[in-house]
Each structure stands twice: as structure tokens, then as C-alpha cells.
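Trainee: no sequence for this one, just the structure:
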């Protein structure tokens, strides 16, 4: 199963806290839901989620606002451009 950046952006928006561990949890939940609905594939690795986050950062959709914090990882903030992208995709 592929992991599009927009799914990671949505996970940033819905995570309990905008830290890497919570974002990864949202991605894993979305994967489990997709598999239950018939999708196939391994769950995305933590490294893949971080690569997608960095890719979103390069595109200006999110920004890294805090360094690694032990288990919880980096802290991320959605930019105005990221909110606009989520709104565009939702409609």
C-alpha cells in the first residue's frame, strides 16, 4: 500500500498532538481501516512517515517547530498552505 503525502497531512490535522508518534499512530489507524475495507500491503514504517513529513515540509504545507523529544519525535505545524490543500481535497 502506498502512502500519499495528503494522507500524512490529514494525519497531522487529526492527531491528538502534532508530534511524530501521534501522527504515525493516525497513519497506522488509517492503514488498518483500509486493510479492513479490502486494501492490501504492509503498514507504513515510522521512517516512511517521517520522509513524507519532510516532503510536506519542503512543499511548504507543514513546518517542523520542535526537535526530537525522545519517543514522541518532532513537532509539526500545518501552514496556511497546508490547510488550504486539505480544504481543497475535502471538497
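Mentor: Received the coordinates, thanks. If you're wondering where the values come from, they're calculated on a predicted model, not measured in any experiment.

Trainee: can we go C-alpha only for contacts and neighbour counts from here?
Mentor: Fine.

Trainee: Counting neighbours, what do you get for residue 50?
Mentor: Applying other Cα atoms under 10 Å, we find 18 residues neighbouring residue 50.

Trainee: top helix in the protein by residue count?
Mentor: helix 20-36 (DSSP state H).

Trainee: residues of that one that come out buried?
Mentor: By neighbour count with 16 or more other Cα atoms under 10 Å, helix 20-36 contains the buried residues 20-24, 26-28, 30-32.

Trainee: let's bring in a second one:
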């Protein structure tokens, strides 16, 4: 239980007594952060999400992505429109 930051009774160890994470770094060494209690890794190496598994979860995430991209396209369109009007205004004022 020490490897996951717990003492023999299952209580969290103080941070100074917890083991190191040990995850492999990009430099090839091992991570020197302390593990999070009840986990075998530090807060930076807790593991990636595997994503939604159920049809309901996949549908939910697909709808969220559609909404996100719709908002992004709206912001881009507004920025393009603002830029167009700003340029058009500068051209109108340039007539002599």
C-alpha cells in the first residue's frame, strides 16, 4: 500500500513520506513528484481518459463538439465581419 501513498492502515501518508511517481519523462528519466494518495502516479501522470464508452456518452460528446465548433465558427465570422467593416471604413475615409 506504500506504493500508492498509504500506510498499513489505509490512511494517506504525509507528502514527505510518499514514494516518487516514477513515470518516464520525455528526457528519459523518471518523474520525481510524489504520488497522489490512492493512486500510483503523481497529479501530472494520473493517466489519460480513454474517452466515452457507451453510445450515450459518445452521442453526448459528439453534440458537445458540434456546439463548440458552431461557437468557434460564429466567432470567426464575427471577426471577419468586423475586419471587413474596419477596412471598408478606412477606404471610405481615404477618398479625396
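Mentor: Nice, I can see it. All values reported here derive from a predicted model rather than from experimental measurement.

Trainee: And the TM-score between them?
Mentor: Scored against TM-score structural alignment, normalised by the length of the first structure, the superposed chains reach a TM-score of 0.25; 25 aligned residues with a Cα RMSD of 1.7 Å.

Trainee: on that earlier part again, next, the buried residues of the next helix or strand after the longest helix of the first structure.
Mentor: Downstream of helix 20-36 of the first structure, the first helix or strand assigned by DSSP states H and E is helix 46-58. Buried residues in helix 46-58 of the first structure, counting neighbours by 16+ other Cα under 10 Å, are found at 46, 49-50, 52-54, 56-57.

Trainee: Between the buried residues of helix 20-36 of the first structure, which sits nearest residue 90 of the first structure?
Mentor: Checking the buried residues of helix 20-36 of the first structure against residue 90 of the first structure with Cα to Cα, the nearest one is residue 30 at 16.2 Å.

Trainee: Check the gap between the closest one and residue 47 of the first structure for me.
Mentor: 17 Å (Cα to Cα, to the nearest Å).

Trainee: again with residue 21 of the first structure
Mentor: Applying Cα to Cα, the value for residue 21 of the first structure to residue 47 of the first structure is 11 Å.

Trainee: try residue 36 of the first structure
Mentor: From residue 36 of the first structure to residue 47 of the first structure the distance is 23 Å (Cα to Cα).

Trainee: Against which helices or strands is the host helix or strand of residue 57 of the second structure packed?
Mentor: Residue 57 of the second structure is part of helix 55-92, with elements assigned from DSSP H and E. Of the remaining helices and strands, none touches helix 55-92 of the second structure by 3 or more Cα pairs under 8 Å, 6 or more residues apart in numbering; DSSP states H and E.

Trainee: Quick check: which helices or strands does whichever helix or strand residue 89 of the first structure is part of pack against?
Mentor: Using DSSP H and E, residue 89 of the first structure sits in helix 80-90. When contacts are defined as 3+ Cα pairs under 8 Å, 6+ apart, helix 80-90 of the first structure sits against helix 5-14.
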